[in-house]
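Asker: Generate a structure from the sequence data that follows.
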Amino acid sequence: MSTFFDGKKSFTEVPVNSNKIDTSEFLLATEDLIKLFDLLGSTAFNVVQSDMTGNVKKIRDFLLKNPSSATTLQDIVLAEKAGKDKTATQGLLWLSRGLQFTAQAMRETVDNPSKEMTETFTSAYNKTLVKYHNMFVRPVFKLAMKACPYRSDFFKKLGEDQAKVMAQLLAWLAALENIVQIIFDFYKSGNYGKGL
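Answerer: Here you go, the predicted model:
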């Protein structure tokens, strides 16, 4: 029996060598993660998806123009550091915040089986993205959190074999959390997010 994760690029498959993250594999895994929001079944999540997709495009555009300086995500940030244009660096920072929110939301959902997703996603939003959003953006995201499906319906959409779904989800989630942490640690180490 197939699951949502079958045939998709998992974060478990993204090469991370000496804490350097492969750019093209990361982008493929991220594009497949964005499809997860389709399962939430509400147009309220379009804003989340379009934001993440836009940031993926900024990074991919840099990769296509400068393949030799974009092998890893860290290479991109270091390449842009010297110049004035920090479009990909900003895109990666905002994308990472979106990924952190997604990871936190799924972690809280997995760790609290008695809680519905409206509660776990709202909690994750309040712990991650809310501090970066202004008073115009917050209500849009809060509306999206309220539009989460029932937990049982969402997990059914992930696949019939719930044991397989959970095993894949936990592996995917651990890899995602690790990658997000590496990116944030890297930004912090060089203060690369300043002014972005």
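
Asker: hey, let's count contacts and neighbours off CA atoms from now on
Answerer: Noted.

Asker: Counting neighbours, what do you get for Leu63?
Answerer: The number of residues packed near Leu63 is 20, by other C-alpha atoms under 10 Å.

Asker: which SSE is it in?
Answerer: helix 46-65 (DSSP states H and E).

Asker: hmm, who's touching that helix?
Answerer: Outside helix 46-65, the residues within contact range by C-alpha atoms under 8 Å, 6 or more residues apart in numbering are 23-24, 27, 30-31, 34, 37, 69-71, 76, 87-89, 91-92, 94-95, 98, 140-141.

Asker: Before we compare anything, build this one as well:
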Amino acid sequence: MAPYLDTVTSFADVPTTDAGVDTLAFLKASEGLVGLFDLLGSTAFGVVQADLKGNIAKVWARYQETPTLSNTLERLVENEKGEKKRKATEGLLWLLRGLEFTCKALQNAQANASEELAVAFVNAYTLTLKPFHNFVVKGIFSVAMKACPYRVDFFNKLKVDPNGGPSSSDEHLNEVLNKWLTALDNVVTRLQTFYKAGGHDKGF
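Answerer: Predicted structure coming up:
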């Protein structure tokens, strides 16, 4: 084993071409992001993880039903457009919102070395998910973000090999994390632009 980010599919390794974003690689990378919340070490983030997992499952189910029409996320959404219940389209939309929230939070943390995680996550939430949440969900997220661990503890967990191998250096962690976040940001922006251009976000 190795430090966490070296063990999961990076968004930097998700193939993106003119045809679209590779569905399976994207889902694997998204599952890796879900695991980050385990490192935050608070059960308060359970609702965030459950939401991400549920939306990943909706996209995965659609891929299994129509694999030849769903090899890219764009094709998957386009081919579901005429159906009454667009479960995968809705699931992917909310998944993108959750990914954007996590991405912005960690980008905030990377850009402000003296800032605690709770601040980074609150600022990201305000800009991403908050406008789409009702009063109850806002309260749940507020509790979760207050339960963020200290910055140093979280980043130390990112560096540690859970099987006792050598820990990652700060330099290596920053290199891998920044590459991961840049790619994630690019994928999310690309797909959100696709949703808006095609009107795929209407009704959700």
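
Asker: and the longest helix that structure 1 contains, how far from structure 2 on average?
Answerer: Once structure 1 is assigned using DSSP state H, the helix that runs over the most residues is helix 162-190. Averaged over the aligned pairs, helix 162-190 of structure 1 sits 0.4 Å from structure 2 after superposition, using mean C-alpha distance after the TM-score superposition for structure 1.

Asker: what's that helix aligned against in structure 2?
Answerer: Aligning helix 162-190 of structure 1 against structure 2 (TM-score structural alignment) gives residues 170-198.

Asker: Okay, buried residues for that stretch please.
Answerer: 173, 177, 180-181, 183-185, 187-188, 191-192, 194-195 (16 or more other C-alpha atoms under 10 Å).

Asker: mean deviation of the helix holding Leu63 of structure 1 from structure 2?
Answerer: Mean for helix 46-65 of structure 1 is 0.3 Å (mean C-alpha distance after the TM-score superposition for structure 1).

Asker: List the buried residues for the helix or strand just after that helix?
Answerer: Next helix or strand after helix 46-65 of structure 1 toward the C-terminus (DSSP H and E): helix 73-81. Neighbour-count burial for helix 73-81 of structure 1, counted by 16+ other C-alpha under 10 Å, picks out 73-77, 80.

Asker: same deal with stretch 29-44 of structure 1?
Answerer: 29-34, 36-37, 39-40, 44.

Asker: what residues does that stretch touch?
Answerer: 8-11, 14, 45, 49, 52-53, 56, 140-141, 143-144, 147-149, 154, 157-158.

Asker: repeat that for 6 Å
Answerer: With C-alpha atoms under 6 Å, 6 or more residues apart in numbering as the test, stretch 29-44 of structure 1 has contacts from 9-11, 144, 148-149.

Asker: Reformat these as CSV; add neighbour count, secondary structure and distance to Leu129 of structure 1.
Answerer: Output for those, formatted as CSV (neighbours: other C-alpha atoms under 10 Å; DSSP: H, G, I helix; E, B strand; the rest coil; distance: C-alpha to C-alpha, whole Å):
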residue, neighbour count, secondary structure, distance to Leu129 of structure 1
Lys9, 19, coil, 25
Ser10, 23, coil, 23
Phe11, 25, helix, 21
Ala144, 21, helix, 13
Cys148, 23, coil, 17
Pro149, 17, coil, 20
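
Asker: on that earlier part again, buried ones among the contacts of helix 46-65 of structure 1?
Answerer: Members of the contacts of helix 46-65 of structure 1 classed as buried by 16+ other C-alpha under 10 Å are 23-24, 27, 30-31, 34, 37, 69-71, 76, 87-89, 91-92, 94-95, 98, 141.

Asker: In strands only, show me these.
Answerer: Among these, no residue falls in strands (DSSP state E).

Asker: Tell me how far the spatially most central residue of structure 1 lies from Ala82 of structure 1.
Answerer: Ranked by distance to the mean C-alpha position of structure 1 (C-alpha atoms, centre = their mean), the top residue is Leu99 at 2.1 Å. Counting by C-alpha to C-alpha, to the nearest Å, the gap from Leu99 of structure 1 to Ala82 of structure 1 is 26 Å.
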